[in-house]
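# With the sequence up front, the predicted model follows.
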Amino acid sequence: MNTMTLWHISGWEFAALAAAALLVGFSKTAVSGANTVSLAIFAAVLPARASTGVLLPILIVGDVLAVLTYRRYAHWPTLWRLFPAVAAGVVIGTLFLVWADDAVVRTSIGAILLLMAGVTVWRRRKAEAGAEAGAEDEPDAVATRSGRAKARSYGVLGGFTTMVANAGGPVMSMYLLSAGFRKLGFLGTSAFFFLIVNVTKVPFSVGLGLIDGHSLLLDAALAAFVVPGALIGKWAVNRINQRLFEQLVIAATIIGGLQLLLR
C-alpha cells in the first residue's frame, strides 16, 4: 500500500485514532485485551492491512511503558515456554498476509478471538474452585504436560494473530488467565512478552510494506496519546479487584471479536 494515503484522514478520523492510542496505553497497564477496541478503531479508519503497520509502533510504545511499570512481576519460565510456538505463529501469519485481503483478515481474527473467549469462560467455570486454589503470581500449573501443549497451541495462535492484526493480546490474555495468573503477574508477564514479540515483528512488517517513513510520522503524532493512557491505567489497576479484572479482559476480547466480524 502507498502509505501517503494515511495523510488523507479527516480531523475526526485522527481524533478516533488518538483515542485508540490512549486506550492502547490504558490496556498495557490496566486491562490487557482492551486494545482490541483500538485495533477495531484503526481498522475502521484505515484499510485493515495498513492499520496493522500504523498500530504496531504505537503498541511498542505502550509495551515499553508497561515493562517500566511491571517489570518485577514477569514470570520468565512461562515466557520461554511460549516463545518458540509464537515464532512459528508469526511466520505463519506473515505467509497469510502475503495473500489475504482485508475481509479475510478481519473475519479470521474475529472468529479466533471469540473462540478463545468462549474456551476460557468454559474452562474457568468448569474448574473455578481449582483455579482459585492454585492462582499465584508465579503459577506452576503451566509446567504439566497438558500445560506445555496448551502453551504451544496458544503460542501459535498468539503469534499468528499478533502478526496478522496485532490481535495477539486477547489470545495471550486467555492463556494467562487459564494458567491462573493474578493481576500483577499477568501484567508483568504480558508486558515483556509483547515488547519482545512486537519488536520482532517490525522487520516482517517493513518487508510487507506495512511500515515506512510516512506511517512512522503518523505514529509520532499518535504516540503522545499513549502516555496519558498508561498513567490512567496504572492508577486504575489498583482499584480493580481480581474478579472484575478477569471479567473486563474477557469482555474486551468478546467486544473486539464481534467488532471485527460485524464490520
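Everything's here; your move.

# Going by C-alpha atoms from here, please, whenever you check contacts or count neighbours.
Noted.

# how close does residue 192 sit to residue 101?
31 Å (CA to CA, to the nearest Å).

# Who has more neighbours out of those two?
Legend: neighbour count by other CA atoms under 10 Å for residue 192 and residue 101, higher for residue 192 (23 against 13).

# Tell me the buried residues in whatever helix or strand the more buried one lives in?
Here residue 192 is covered by helix 183-207, with elements defined by DSSP states H and E. For helix 183-207, burial by neighbour count (16 or more other CA atoms under 10 Å) applies to 183-195, 197-198, 201-202, 204-205.

# what do you get for stretch 114-133?
By 16+ other CA under 10 Å, the buried positions in stretch 114-133 come out as 114, 116-117, 120-121, 124, 131.

# buried residues in stretch 248-258?
For stretch 248-258, using 16+ other CA under 10 Å, the buried residues are 248-250, 252-258.

# wait, stretch 204-224
Going by neighbour count (16+ other CA under 10 Å), the buried part of stretch 204-224 is 204-205, 210-212, 215-216, 218-219, 222-223.

# Give me the distance between the two termini of that stretch.
25 Å.

# Who are the contact partners of residue 167?
Taking CA atoms under 8 Å, 6 or more residues apart in numbering, we find residue 167 in contact with 36, 39, 109, 158, 161.

# Between all of these, which two are at the greatest distance?
39 and 158 (15.0 Å; CA to CA).

# second one coming, line it up with the first:
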Amino acid sequence: MSADLDTLAWVALAVGAVCAGFSKTGISGTGLITVGVFASVLPARQSTGSVLLLFLVGDVFALMAYRSHAHWPTLRRLAVPVLVGIVVGVLFLTQVGDGGLRRTIGGVLLVLVALHLWVRRRTEHGDGLRALPRPVTVAAGAMSGFTSMIANAGGAVMSVYLLGVRLEMLAFLGTTTWLFFLINVTKVPLSLGLGLLTWDGALIALLVAPFVVVGAWLGRQLIKRLAQHQFEWLVLASTVLAGLNLLLR
C-alpha cells in the first residue's frame, strides 16, 4: 500500500503527523486534522490504526513534558466511564459504518462548546476547580472513550469537559496526556483484533513518525508562550473547527 502513495499523499501524511505531535503537547483539537488527513489518503479502517500509532508516539513526548502535572482525582472519576465508552465503541465498530457517526460527533462537539461558553458566562468570576455534576462526568468520559475508539477523536470532547472543570493549563495537559496514553495503549490489542492495525498501516506510521517529533516540539514551544486565557480560547477554537470538519466530511 505504501508503495502506491504519490508524493502529494506523503506530504499530506507528513503534515498530519506534525499535527499529531502538536496536539499532544500543544492544542489537542488539532489532532482531528490528523484524523481527517489520514482518512482522506488511506482506507478508513487502516487510517484509524495508523493514526493510533502516531498518537502513541506523541503520547511518549507529552509524558516527558507533562507527566508530573496530572490531576489524578479527575482521572479517577473518568476511568470507568471512559472504559465503558471504549467497549461500546468496539461493539459499534463490529456492526456499523462511521459516516453518520462522524456528523453526530461533530454536532456534539459544537453543542459542548456552546454549553461551555454559556456556563462560563454565568460563572465568569469564579476561580479554582469546579466539580461538575456526576452525570456530566459520566457522559463526557463515555463519549470520549467511544469517540476515541471509533475515530481517534476523543481529545476534543475531553478538552471541553476539562475546561469546564477549570483545570489550569499544565494540569489540563498533564491530565489529558495520561488519560489518552492509557486509552491508546488499551486500544492497541482491540484494534489488532478488529483489523484496524495492519502491517501496511504500521509501516506508513513508522515512516512519518519523525514528523510527530517535530510537531511535539512545536507544541511545547507554543505552550511556553501562552497565557491561560489564550490557551483556553485556542482549545475552544480548534474544537469548533474539528466539529465542523466532522459535520462537513
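The structure has been received and is ready for your questions. What you see is a predicted model, and the numbers here were worked out from it, not measured in a lab.

# which residues does residue 13 of the first structure contact?
Residues in contact with residue 13 of the first structure (CA under 8 Å, 6+ apart) are residue 45.

# Return the residue of the second structure aligned against it.
Residue pairing (TM-score structural alignment): residue 13 of the first structure is matched to residue 9 of the second structure.

# In the first structure, which residue is most central in space?
Taking CA atoms, centre = their mean, the centroid of the first structure lies closest to residue 169, which sits 2.2 Å from it.

# Alignment lookup: that residue to the second structure.
So, by TM-score structural alignment, residue 169 of the first structure is matched to residue 155.

# Excluding chain neighbours, what is closest to that match?
residue 28 (6.1 Å; CA to CA, 6 or more residues apart in numbering).

# what's the spacing between that neighbour and residue 82 of the second structure?
18 Å.

# again, but for residue 167 of the second structure
Remark: distance between residue 167 of the second structure and residue 82 of the second structure (CA to CA) = 19 Å.

# how about the helices of the second structure, start to end?
For the second structure, the helices defined by DSSP state H cover 7-25, 31-41, 44-66, 72-93, 99-122, 134-151, 154-165, 169-194, 199-225, 228-248.

# got a markdown table for these, with distance to residue 1 of the second structure too?
Formatted as a markdown table, those follow (distance: least, CA to CA, whole Å):
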| stretch | distance to residue 1 of the second structure |
| --- | --- |
| helix 7-25 | 12 |
| helix 31-41 | 11 |
| helix 44-66 | 10 |
| helix 72-93 | 23 |
| helix 99-122 | 23 |
| helix 134-151 | 21 |
| helix 154-165 | 28 |
| helix 169-194 | 18 |
| helix 199-225 | 6 |
| helix 228-248 | 26 |
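
# before we move on, back to that, tell me roughly how far the helix holding residue 192 of the first structure lies from the second structure on average.
Helix 183-207 of the first structure, aligned to the second structure and superposed, deviates on average by 0.6 Å (mean CA distance after the TM-score superposition for the first structure).

# Counting by contacts, list what that helix packs against.
helix 11-29, helix 48-70, helix 76-99, helix 168-178 (3 or more CA pairs under 8 Å, 6 or more residues apart in numbering; DSSP states H and E).

# Pull up the aligned stretch in the second structure for that helix.
Taking TM-score structural alignment, helix 183-207 of the first structure hits residues 169-193 over in the second structure.

# Contacts for that stretch, please.
With CA under 8 Å, 6+ apart, stretch 169-193 of the second structure has contacts from 24-25, 49, 52, 55-56, 59-60, 62-63, 66-72, 74-75, 90, 145, 148-149, 155, 158-159, 162-163, 197-198, 228, 231.

# Thanks a lot, catch you later.
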